[in-house]
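# prediction below, plus the sequence it came from.
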Amino acid sequence: MSAGSKWDDLLVRVISGAVMVAVGLGAVAIGGRWFHFAIAASCGVMVWELVSMLDSRRGKSAFLLAGIAGVCLFLSVEVSPAFGLPLLLLPSMAGLGRMERGGVTYAVFTAMILLAGYSMMGLRDDFGLLWMLWLVLCVVATDIAGYFAGRLIGGPKLWPRVSPKKTWSGAVGGWLSAALIGLVFADLTAAGVGLAGVSIAASMASQIGDISESAIKRRAGVKDSSALIPGHGGLLDRFDGMLGAAVFIVIVGQVIGFPPGVQ
């Protein structure tokens, strides 16, 4: 490959990445139903990617299940939580009978995708832009610090059979960066220093989401979840860490309350 073609690929990655960031930040800033629609559509696409990876012969079913997932997620925040919860699990149930293989993985991961989407909508609606920004920064800082710490320090691999490039040094680097984000937001809010611990746990959850998606791709024998985003793969490739962190926020709210110290 020539130097020129390498630069061409880099340009595509930068442009598509900039578009993703602009669209994502715009949706988060606007909030409300526009944000709900963006999250529901994104989660629907991720379900399509998931079905396509697990059972490539389910072409029409992939689109159907993606549509069901997006509609159910959007409706789940328009009704009371008591009736929203079954809507979050309906796509998992609907897909079990349509999958010839990977049905259990589909059901569990689809439930995770929708629960994460529901959590992000609730976080933006109930606590505002600031706390949504905290979650995004924890995940982004985990990725960036983990990448550089892993490259600079190296050392033992985290799970070489599934993700051969990830190291324990990268994982710890991600935790420390998330803790720093937590301390900054603790200073900006009434959350207290305990937010650093919550941020570390959110970082761990994002890493679990990342590795879980890597395991699915390795089992499916694919490099990317799809070719939807030029130079970046699919939405699952870009937001797997956010899924894990967002699901964790649901647990935090039940265990210690969220944001910690603000109630």
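Yep, it's here.

# C-alpha only now, for contacts and for neighbours.
Fine.

# which residues touch stretch 72-86?
36-37, 40, 87-88, 90-91, 114, 117-118, 121 (CA atoms under 8 Å, 6 or more residues apart in numbering).

# I'd like those residues as JSON lines, with secondary structure and neighbour count appended.
Output for the contacts of stretch 72-86, formatted as JSON lines (DSSP: H, G, I helix; E, B strand; the rest coil; neighbours: other CA atoms under 10 Å):
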{"residue": "His36", "secondary structure": "helix", "neighbour count": "25"}
{"residue": "Phe37", "secondary structure": "helix", "neighbour count": "19"}
{"residue": "Ala40", "secondary structure": "helix", "neighbour count": "27"}
{"residue": "Leu87", "secondary structure": "helix", "neighbour count": "22"}
{"residue": "Leu88", "secondary structure": "helix", "neighbour count": "27"}
{"residue": "Leu90", "secondary structure": "helix", "neighbour count": "17"}
{"residue": "Pro91", "secondary structure": "helix", "neighbour count": "26"}
{"residue": "Leu114", "secondary structure": "helix", "neighbour count": "30"}
{"residue": "Gly117", "secondary structure": "helix", "neighbour count": "28"}
{"residue": "Tyr118", "secondary structure": "helix", "neighbour count": "25"}
{"residue": "Met121", "secondary structure": "helix", "neighbour count": "26"}
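
# closest to Arg151 among these?
Among the contacts of stretch 72-86, Gly117 lies closest to Arg151 (CA to CA), at 31.7 Å.

# circling back to that earlier point, can you lay out the contacts of stretch 72-86 as a markdown table showing distance to Ala3?
Converted to a markdown table, the contacts of stretch 72-86 look like this (distance: CA to CA, whole Å):
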| residue | distance to Ala3 |
| --- | --- |
| His36 | 42 |
| Phe37 | 41 |
| Ala40 | 40 |
| Leu87 | 50 |
| Leu88 | 48 |
| Leu90 | 49 |
| Pro91 | 46 |
| Leu114 | 42 |
| Gly117 | 40 |
| Tyr118 | 44 |
| Met121 | 43 |
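
# putting a second one here so we can go through both:
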Amino acid sequence: MSAAGTQWGDLAPRVLSAIAMLVIGAIAVWAGGFWIHFLVSVACGLMVWELVRMLHSRDSQKSMWLALISGAALFIASYAPYPTVILPMLLAPSFVGFSMLSSGQRPIVGRRILMSYTALILIAGFGLIALRDDFGITWMAWLLIVVIVTDVAGYFAGRMLGGPKFWPAVSPKKTWSGTIAGWIGAAIVGLIFAKLYGGGTLVVLVSVAAAFASQLGDITESAIKRHVGVKDSSNLIPGHGGLLDRFDGMLGAGLLLIFVELAFNFPPNAAG
């Protein structure tokens, strides 16, 4: 096979899987309510399952239990009537996982990663649900498009332009050209949404910040995989690996948005 064929060999399954995920995600985002709560909770539960399998591969049965606990905790928290109980519910699976799993090959580091990243997954998932519930389909679509455009622009620019690596010690495939292309793509999305729905320069700036947060989310997951010596978090999605491989960027962007919402009263309206 030629070098070009090897370079683009994963494009077909990657595109087909992306289309399937887009259709399922679009239906859930459009429907809102129970369906977005359920889909995000299931996805986050599966991401916790992947995380446990990476860090503690010998505890397969416990990984399923922790995934169920995590997904259920997020789903219940999304309907919690009292805000003060939400954070404890989202953090509870981290403590459960820390106590129930065997020490594994790297007991301290592995458990710390498990605890912190499980919390990140569930808090980011709650932020995505809250975005759809509180601000409607418009701004949920904005965030999804920003993350997708960041990833697609980075993928093609990195493959075609190449150049210096962004952080070779952690993610050897990522380049500065792909990273900057992602920022530019996100800025364009921000300009379009600002023009259509208001918010001005703030929407553009937050779009670029969300793009960078999604890239950091990707790099964080890459660091975990490098730490445990695996290529993909799982093989659930053809051409993409696992859910963590595909939605690590969405986790980073979702976390950022929680803080932006509190600090800048963003998004600018609740259209949708």
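Perfect, I can see it now. The structure displayed is predicted, hence computed values, not measured ones.

# quick one: TM-score?
Scored by TM-score structural alignment, normalised by the length of the first structure, the superposition of the two chains gives a TM-score of 0.92; 260 aligned residues with a CA RMSD of 2.1 Å.

# between the contacts of stretch 72-86 of the first structure, which is nearest Ala245 of the first structure?
The closest of the contacts of stretch 72-86 of the first structure, once distances to Ala245 of the first structure are taken by CA to CA, is Gly117, at 10.8 Å.

# ok, the contacts of stretch 72-86 of the first structure vs Ala149 of the first structure, which is closest?
Nearest to Ala149 of the first structure among the contacts of stretch 72-86 of the first structure is Gly117, at 29.5 Å by CA to CA.

# what's Gly117 of the first structure aligned with over in the second structure?
Under the alignment defined by TM-score structural alignment, Gly117 of the first structure is paired with Gly125 of the second structure.

# and for Ala186 of the first structure?
With TM-score structural alignment as the criterion, Ala186 of the first structure matches Ala194.

# so what's the residue count around its match?
By the criterion of other CA atoms under 10 Å, Ala194 of the second structure has 17 neighbours.

# for Ser2 of the second structure, same thing?
6.

# what about the strands in the first structure?
Under the criterion DSSP state E, the first structure contains strands at 157-159, 163-167.

# just name the most buried of those strands.
strand 163-167 (a mean of 17; mean count of other CA atoms under 10 Å).

# stretch 73-84 of the first structure: end-to-end distance?
Length of stretch 73-84 of the first structure, first residue to last, CA to CA, to the nearest Å: 8 Å.

# which residue in the second structure lines up with Met93 of the first structure?
By TM-score structural alignment, Met93 of the first structure lines up with Phe95.

# measure the nearest residue to its match once chain neighbours are set aside to Lys195 of the second structure for me?
Excluding its sequence neighbours, the residue lying closest to Phe95 of the second structure (CA to CA, 6 or more residues apart in numbering) is Met115, at 6.6 Å. Noted for Met115 of the second structure: a distance of 41 Å to Lys195 of the second structure, by CA to CA.

# which residues in the second structure does stretch 228-244 of the first structure align to?
Against the second structure, stretch 228-244 of the first structure falls on residues 236-252 (TM-score structural alignment).

# returning to what we had before: residue in the first structure matching the residue nearest to Phe95 of the second structure?
Match for Met115 of the second structure (TM-score structural alignment): Ala107.

# and the residue nearest to Phe95 of the second structure, how many neighbours does it have?
So Met115 of the second structure, with other CA under 10 Å, has 20 neighbours.

# sorry, back to before: measure the match of Met93 of the first structure to Gly163 of the second structure for me?
In terms of CA to CA, Phe95 of the second structure sits 42 Å off from Gly163 of the second structure.

# repeat for Val149 of the second structure
Distance, Val149 of the second structure to Gly163 of the second structure, by CA to CA: 20 Å.

# tell me which of the two has more neighbours.
Neighbours were tallied for Val149 of the second structure and for Gly163 using other CA under 10 Å; the higher tally belongs to Val149 (22 against 14).

# right, and the more buried one touches Gly185 too?
Yes: with contact defined as CA atoms under 8 Å, Val149 of the second structure counts as touching Gly185 (5.9 Å).

# identify the residues contacting stretch 145-155 of the second structure?
Outside stretch 145-155 of the second structure, the residues that touch it by CA under 8 Å, 6+ apart are 177-183, 185-186, 189-190, 207, 210-211, 214, 249-250, 253.

# now, those that are in helices?
Secondary structure from DSSP state H places 177-183, 185-186, 189-190, 207, 210-211, 214, 249-250, 253 of the contacts of stretch 145-155 of the second structure in helices.

# mind telling me what Ala29 of the first structure corresponds to in the second structure?
By TM-score structural alignment, Ala29 of the first structure lines up with Trp30.

# okay, now its match: neighbour count?
By the criterion of other CA under 10 Å, Trp30 of the second structure has 17 neighbours.

# contact partners for the closest residue to it other than its chain neighbours?
Nearest residue to Trp30 of the second structure in three dimensions, chain neighbours excluded: Ile137, at 6.4 Å (CA to CA, 6+ apart). Shown in contact with Ile137 of the second structure (CA under 8 Å, 6+ apart): 29-30, 32, 271-272.
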